[in-house]
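Undergrad: give me coordinates for this.
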Amino acid sequence: MNDTGSLQYQAYHTIKEQILSKALDSEILYSETRLAKELGISRTPLREALQYLSQEGYITIIPSRGFKIRRLDRETMRESIEARCAIEGFCVHLAVQCQDEERYQKLLADMKESLRLQKAALASGSFSTSFTEADHQFHLLLVHFAQNSEFEHLFQRLLYTIHLTTSNALAITGRAQKTYEEHLEFYRHLENRDSLQAYQTLIAHLMMPLKLNLI
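TA: Prediction:
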């Protein structure tokens, strides 16, 4: 959604922020009419914004009734993690096999900067938001490297589920530090162009939330 001046975008951005900040309750069925009044817009741009949010996995639209914030259950989490394994795992292969050395070194440099931000976040008193952002960026760098619009679209569809999964995992004492260490191990294997070790480290890292029994 790129039209930053539109009412649709404003509604989309506002609702998305309310979802991520947990200002909206996943137990409540929200009315389009009521929300449109609260946002001061007509139902048409609101509906368009809700369609985008539905496509990106943030909400479930219930025809003629309204919408609900999507909740994370174990099946949804498992499916999203397996989809990430398929996408990011293949991206590892593309990265290691890349013949454009300058492009490959740019990926490594960007990942190294992300690792620096993760480490700085861990050292801060309140790391949750900043660490989560750096965490997501680390993985997005790998997906962006593939230059595959379908991968980008699929990953965008998974972002909210990824956000919920990450938030739950990082709430476990010591998990953020362990996440950083797993990222660092993956980076070192990638730096050495060790495709197998990089792949295995990544898959184990992505599958970890299932082992943690978050739900």
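
Undergrad: C-alpha from now on. contacts and neighbour counts both.
TA: Fine.

Undergrad: sticking with the residue positioned nearest the centre of the chain, tell me its helix or strand.
TA: Computing the C-alpha centroid of the chain and ranking residues by Cα atoms, centre = their mean puts residue 159 first, at 3.3 Å. Applying DSSP states H and E as the criterion places residue 159 in helix 149-170.

Undergrad: likewise for residue 68?
TA: Per DSSP H and E: strand 66-69 holds residue 68.

Undergrad: before we move on, the earlier item: I figured the residue nearest to the centre of the chain hits residue 77, correct?
TA: No. Counting by Cα atoms under 8 Å, no contact exists between residue 159 and residue 77, whose distance comes to 11.4 Å.

Undergrad: hey, where'd the strands end up in this structure?
TA: For the chain, the strands defined by DSSP state E occupy 59-62, 66-69.

Undergrad: and for comparison, fold this next one:
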Amino acid sequence: MNLKLHSPGATDLVSQAYAYIKRKIVTNELKSGDALSISALSKELNISRTPITAACQRLEYDGFVNIVPKQGVVVRFLTVNEARDITELRAAIETYSAKRVFHVIDKEDIANLEEGFVRMAKSRVNLYQFMLEDTGMHKYLLGKGSNDQFLSIVDNLYDLSVLIGLMTGQDPARLDDILQEHRNIIDALIDKDMDRFVRSLDINIMNGFISLSGQYIRNVGTLV
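TA: Below you'll find the model as predicted:
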């Protein structure tokens, strides 16, 4: 594919290259251990090597690749310890924000959350799409808090969470549990029960890590 990037600015080219490569990683098209070819990406995107290199440096900073001497750019393997750190940071930010946004959630928001729940249930056969809908609900709730710093931090964590889920796979029974946990979150909002809302959100996030840690042992065979 010869994807032409239309923005002439160097910064725009770096951002577009970053988004393009990151999507390939998050969707598991590029898997952990795969080496990236700067030259091939340059031809594929029809831009020079310089913004590709800058994009890879940014991806390394954000935790998606390693730049290894004599090996080049390699897609990272994310460890279970990193998954735990990501989960704990998400839980801290999202449960704090949940207490702030609870009182501004209105009927329109609940309707939007219900629509997202239906989409997630329908996407159960497509793990990537299911996980996008999963994180979409969390992003929606976090966005109600109007804290741009939270959003900028957690947005990258969500991408890493999707990557970890695809890398380890998900037990089909866990998908059923996630749907029920989302149902509990929405029902708590409908019932105007803030404590149950915050608790249900925290349970959903932390259960994700508990499930992932088990998948690491089964599929990856390591906890480090």
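
Undergrad: mean per-residue distance, the helix holding residue 159 of the first structure versus the second structure.
TA: Mean deviation of helix 149-170 of the first structure relative to the second structure after superposition (mean Cα distance after the TM-score superposition for the first structure): 2.2 Å.

Undergrad: what comes up buried for that helix?
TA: 151-152, 155-162, 165-166, 168-170 (16 or more other Cα atoms under 10 Å).

Undergrad: ok now it, how far from the chain's centre?
TA: When distances are taken as Cα atoms, centre = their mean, to the nearest Å, helix 149-170 of the first structure is centred 3 Å away from the chain's centroid.

Undergrad: which other helices and strands does that helix contact?
TA: In terms of contacts (3 or more Cα pairs under 8 Å, 6 or more residues apart in numbering; DSSP states H and E), helix 149-170 of the first structure is packed against helix 74-97, helix 128-145.

Undergrad: give me that answer again for 7 Å
TA: helix 74-97 (3 or more Cα pairs under 7 Å, 6 or more residues apart in numbering; DSSP states H and E).

Undergrad: could you list the buried residues of the helix it packs on?
TA: 77, 80-81, 84-85, 87-89, 91-93, 95-96.

Undergrad: chain neighbours aside, what residue packs nearest to whichever residue in the first structure pairs up with residue 54 of the second structure?
TA: Structural alignment (TM-score structural alignment) places residue 54 of the second structure against residue 48 in the first structure. Among residues not flanking residue 48 of the first structure along the chain, residue 8 sits closest, at 6.2 Å (Cα to Cα, 6 or more residues apart in numbering).

Undergrad: what's the spacing between the aligned partner of the one you found in the second structure and residue 132 of the second structure?
TA: The alignment partner of residue 8 of the first structure in the second structure, by TM-score structural alignment, is residue 14. Remark: distance between residue 14 of the second structure and residue 132 of the second structure (Cα to Cα, to the nearest Å) = 24 Å.

Undergrad: the more surrounded of those two?
TA: Neighbours were counted for residue 14 of the second structure and for residue 132 using other Cα atoms under 10 Å; residue 14 has more, 20 against 16.

Undergrad: check contacts around that one.
TA: With contacts defined as Cα atoms under 7 Å, 6 or more residues apart in numbering, residue 14 of the second structure is in contact with 51-52, 54-55.

Undergrad: re the thing from before, farthest-separated two in the buried residues of helix 74-97 of the first structure?
TA: The largest separation in the buried residues of helix 74-97 of the first structure, counting by Cα to Cα, is between 77 and 96 at 28.0 Å.

Undergrad: so what touches the strand holding residue 68 of the first structure?
TA: By Cα under 7 Å, 6+ apart, strand 66-69 of the first structure touches 25-26, 28-32, 58-61.

Undergrad: what stretch of the second structure does that strand fall on?
TA: By TM-score structural alignment, strand 66-69 of the first structure lines up with residues 72-75 in the second structure.

Undergrad: average gap between that stretch and the first structure?
TA: Stretch 72-75 of the second structure sits 2.1 Å off on average (mean Cα distance after the TM-score superposition for the first structure).

Undergrad: now whichever residue in the first structure pairs up with residue 100 of the second structure: how far from residue 144 of the first structure?
TA: In the first structure, residue 100 of the second structure lines up with residue 94, judged by TM-score structural alignment. From residue 94 of the first structure across to residue 144 of the first structure, the span is 11 Å (Cα to Cα).

Undergrad: now residue 120 of the first structure
TA: Taken as Cα to Cα, the span from residue 120 of the first structure to residue 144 of the first structure is 24 Å.

Undergrad: of the two, which one has the most company?
TA: Neighbours around residue 120 of the first structure and residue 144, counted as other Cα under 10 Å, are more numerous at residue 144. The numbers are 16 against 13.

Undergrad: alright, calling it a day.
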